[in-house]
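> give me a 3D structure for the following:
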Amino acid sequence: MFKLNRLKHSPLLFSFNGIVLIVLAQLLLGGLDTNTSTPRRVLSLKATVPVARLHPPGLEDTLSFSIVGDLMVGSSYPSTYYLPHFDSGTILQAALPVLQQTDLRIGNLESCVSDSAPVYKSCGSNQCFAFRTPTRFAQWYKDAGFDYLNLANNHSYDFGLKGVNNTLDWLQANNIRTSGTTQHPTDSITVRNTRIGFVSFAPHSNCLNLNNDTIVREYIAELRTRFDLVVVFFHGGAEGASKMTTPKTKEIFFGQDRGNVRHFARLCVDAGADLIIGSGPHVVRGMEVYKEKLIAYSLGNFSTYHQFNLKYPLNIAPLLQVTITKEGKLLDNKIFSFKQEGEGIPKPDSAMTAFRTIRSLSVKDFGFTGVNEGTL
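I've put the predicted structure just below:
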């Protein structure tokens, strides 16, 4: 049974007609999720609904996504010095108008969410890149409307099993889907009567193995039997400013097999996936359309605060909007260009660097000329 969020006291809102109007509005706008017993976010009557969510004639049978790469809005490890000023407000503020235009918002959560988990990662005498975002800062993801945050990456296990469980508990409490860890390999959501299954992969500890073709096929095939659409997120490929080209072979980074991401992504489509989103290199890479399905090989860093190298081109921060049919066929894509400023705050980029770079890489690496510009 669905529950409505508490509304301001008003005799009109508690009348029978008022309740009917609220329920009808939620059904029309996709605010109620029929796939879970947990109530989804419910819009108040005063909320502003972006035009893009109204699905004008001809677009009723489509779904739209806002997608970003790596997210890490601050870490309390090794010191609270690495956190932004909380009272200044969410560092995602500049992206909110674009994020709110679509049916769903998804990204890669490049940290655990915990207030107390002890560090598990061993870094020896080197600087330890282990990220632990306190729950009150993680609330910014909820406030931004994220519906799905990927955990198949090389930082979800920085604080061991306690960090993973704290993160899963926080995501569940805030009704944000996730996938990719052995504790929570898949997830799902229903939007406007379309059932979407999520699964994600990475070549890292406690993750579904990106390099195991059998595992990849089996998970996608199983989701394909239960859902209308299957979305795959992956964290793979070598890292750094020189890794913007997507190679045709496997990538080795500091001795670790980071996968042949071209092979992996096309394998996912062949197995039944409808949308493939990549992260991991910390720089953007090109996109391609394979069998009418979009593959974005890396969306780079979007909001990675303080401890990340954000020199160009690692500061390029695209926000990708994708529109697909309810059968998974790509209809449209737009790259909105942001760049990270200061310690890692995404701000609009008038030079359109993200769009221009991804378009160039898409043509060079895949012969794909269909990358479109989003206007901020």
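> make it CA atoms for all contacts and neighbour counts henceforth
Fine.
> tell me the contacts of the residue most central in space within the chain?
By CA atoms, centre = their mean, the chain has its centre lying nearest to residue 107, at 1.3 Å. Shown in contact with residue 107 (CA atoms under 8 Å, 6 or more residues apart in numbering): 67-71, 146, 148-150.
> top of the residues you listed by neighbour count?
Among the contacts of residue 107, the one with the most neighbours (other CA atoms under 10 Å) is residue 69, at 30 neighbours.
> contacts only, for that residue.
Counting by CA under 8 Å, 6+ apart, residue 69 has contacts 107-108, 278-279, 298-302, 317-318.
> with residue 143 instead?
Residue 143 neighbours (CA under 8 Å, 6+ apart): none.
> so which of the contacts of residue 69 are in strands?
107-108, 278-279, 301-302, 317-318 (DSSP state E).
> could you also give me the structure for this next sequence, so I can compare it with the first?
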Amino acid sequence: MFKSHAFLFIFIGVFGLLGGIAARFSNEFSFAFQNSLSSSLQANILSIERQSNEIKDRLAAENPTSLIFVGDIMLGRDVEKSINKKEGDWNFIFSKSADFLQTADLVFGNLEGPISSHGKNQGSIYSFRFNPLVAPALKSAGFNVISLANNHILDWGGEALADTISILKENSINSVGAGLNREKANSPVIKKINGTEVAFFAFTNLYPEGLEASQNNPGVSSFDLEKIKEEIKNLKQSGRADIVIISLHWGEEYKKEANDFQKQIARSLVNSGTDILIGHHPHVVEEVEKYGNSWIAYSLGNFVFDQDFSKETMEGLALKVTIKNKKIINAETLKVKINNDFQPEIFIPAYQ
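Model prediction:
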């Protein structure tokens, strides 16, 4: 009797143990299977999403994308006086050009000074600083990317530069060509426009000692030609950019033709992968040329400026570029005239 009960207890114990092992194995197998299924499903979902995004980008890239580039924008001195006569309505300055600018997918210009109420005048012979209310007006006019790489952006020091970057950002405008340190100053702005990755750089070789950004100090981007060309190649080869645009603040003031240095630099950058090169600073129009499959505008002249001492400084060019399937398919120049209230007006057809 005792032996039979002992045997029964042993049998029940072993059966229970085996059942427990089986249940645990079943749970672990089920968990592993679910994990495997979940990972596989997740991978498939990610793959489908990636393929879907690629298709969307490809279809979007088939739609024409238009970019408009304009010249130097100076919103102080007599320009501000003109605005004050209009009860401080900064939209007035762009009222004759905004409708055209807003037809583009992106508008780019060069801002000749900081936007700030702060800072210390650094003592330049011409020292510019603009009312913070100009930023909403720039946004309303259609501007998306602004170059700060010029010889006036630090006219009121690093604090005013920091304000400029922040104020533009608050108004959904990207700034390029200057920053709070070297890394930020040299970094491109990359925007996806209708499925096309467009990279913007801005540089100047016209700055006094101390204006270039350092590791811990604000300033403009570093004009190092070999490093710039290497960065362009890296962006193109990595697929981070389909179109590369470079803005250069350079050349000689009031000269109507680009000098040999400008031509050498521009063509070297194009040979390294630059698709569009835009020049600023001379305050007058210089030539526009197609070089290979790329476009070079050596100087677009003025867009908003109070230099009313000559016909040439009260005129400029707008360059309109059309992109389709991630390639430039057209570029045209449009004449800009600045009236006595310093409002730019864009005329069609352009002169070549």
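> same list (the ones in strands among the contacts of residue 69 of structure 1) but as CSV, adding distance to residue 349 of structure 1.
Shown next, in CSV, are those (distance: CA to CA, whole Å):
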residue, distance to residue 349 of structure 1
107, 20
108, 21
278, 22
279, 21
301, 14
302, 13
317, 9
318, 10
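> element containing residue 295 of structure 2, please.
Take DSSP states H and E as the rule and residue 295 of structure 2 turns out to sit in strand 294-297.
> how big is the offset of that strand relative to structure 1?
Once fitted to structure 1, strand 294-297 of structure 2 is off its aligned match by 0.8 Å on average (mean CA distance after the TM-score superposition for structure 1).
> what is that strand packed up against?
In terms of contacts (3 or more CA pairs under 8 Å, 6 or more residues apart in numbering; DSSP states H and E), strand 294-297 of structure 2 is packed against strand 276-280, strand 288-291.
> mind listing the helices for the stretch 251-376 of structure 1?
Under the criterion DSSP state H, counting those that start in this stretch, the stretch 251-376 of structure 1 carries helices at the ranges 261-271, 353-366.
> save the ones you listed as JSON lines, and put in mean neighbour count and distance to residue 236 of structure 1 too.
Listed next are the helices of the stretch 251-376 of structure 1 as JSON lines, based on neighbours: other CA atoms under 10 Å; distance: least, CA to CA, whole Å:
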{"stretch": "helix 261-271", "mean neighbour count": "19", "distance to residue 236 of structure 1": "7"}
{"stretch": "helix 353-366", "mean neighbour count": "20", "distance to residue 236 of structure 1": "17"}
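> show me the one of those that comes nearest residue 169 of structure 1.
For the helices of the stretch 251-376 of structure 1, proximity to residue 169 of structure 1 was assessed by CA to CA; helix 261-271 is nearest, at 28.6 Å.
> onto which residues of structure 2 does the closest one map?
Counting by TM-score structural alignment, helix 261-271 of structure 1 lines up with residues 262-272 of structure 2.
> chain center to the matching stretch: distance?
Relative to the centre of its chain, stretch 262-272 of structure 2 is centred 21 Å away, using CA atoms, centre = their mean, to the nearest Å.
> what does stretch 287-304 of structure 2 give?
In terms of CA atoms, centre = their mean, the centre of stretch 287-304 of structure 2 is found 18 Å from the chain centre.
> how about residue 25 of structure 1, what's its partner in structure 2?
Structural alignment (TM-score structural alignment) places residue 25 of structure 1 against a gap in structure 2.
> so what's the residue count around residue 25 of structure 1?
17.
> can you tell me the element it falls in?
Element membership for residue 25 of structure 1 (DSSP H and E) is helix 16-29.
> compared with structure 2, how much does the next helix-or-strand element following that helix deviate?
Sequence order places strand 62-72 as the next helix or strand after helix 16-29 of structure 1, per DSSP H and E. Superposed on structure 2, strand 62-72 of structure 1 shows a mean distance to its aligned partners of 1.2 Å (mean CA distance after the TM-score superposition for structure 1).
> can you name the element that comes right after strand 62-72 of structure 1?
Criterion used, DSSP H and E; the element after strand 62-72 of structure 1 is helix 96-99.
> that following helix vs structure 2, average distance?
Compared with structure 2 after fitting, helix 96-99 of structure 1 deviates on average by 1.1 Å (mean CA distance after the TM-score superposition for structure 1).
> buried residues in the helix holding residue 25 of structure 1?
Within helix 16-29 of structure 1, the residues scored as buried using 16 or more other CA atoms under 10 Å are 22-23, 25-26, 29.
> and that helix, how far from the chain's centre?
So, by CA atoms, centre = their mean, the centroid of helix 16-29 of structure 1 is 30 Å from its chain's centroid.
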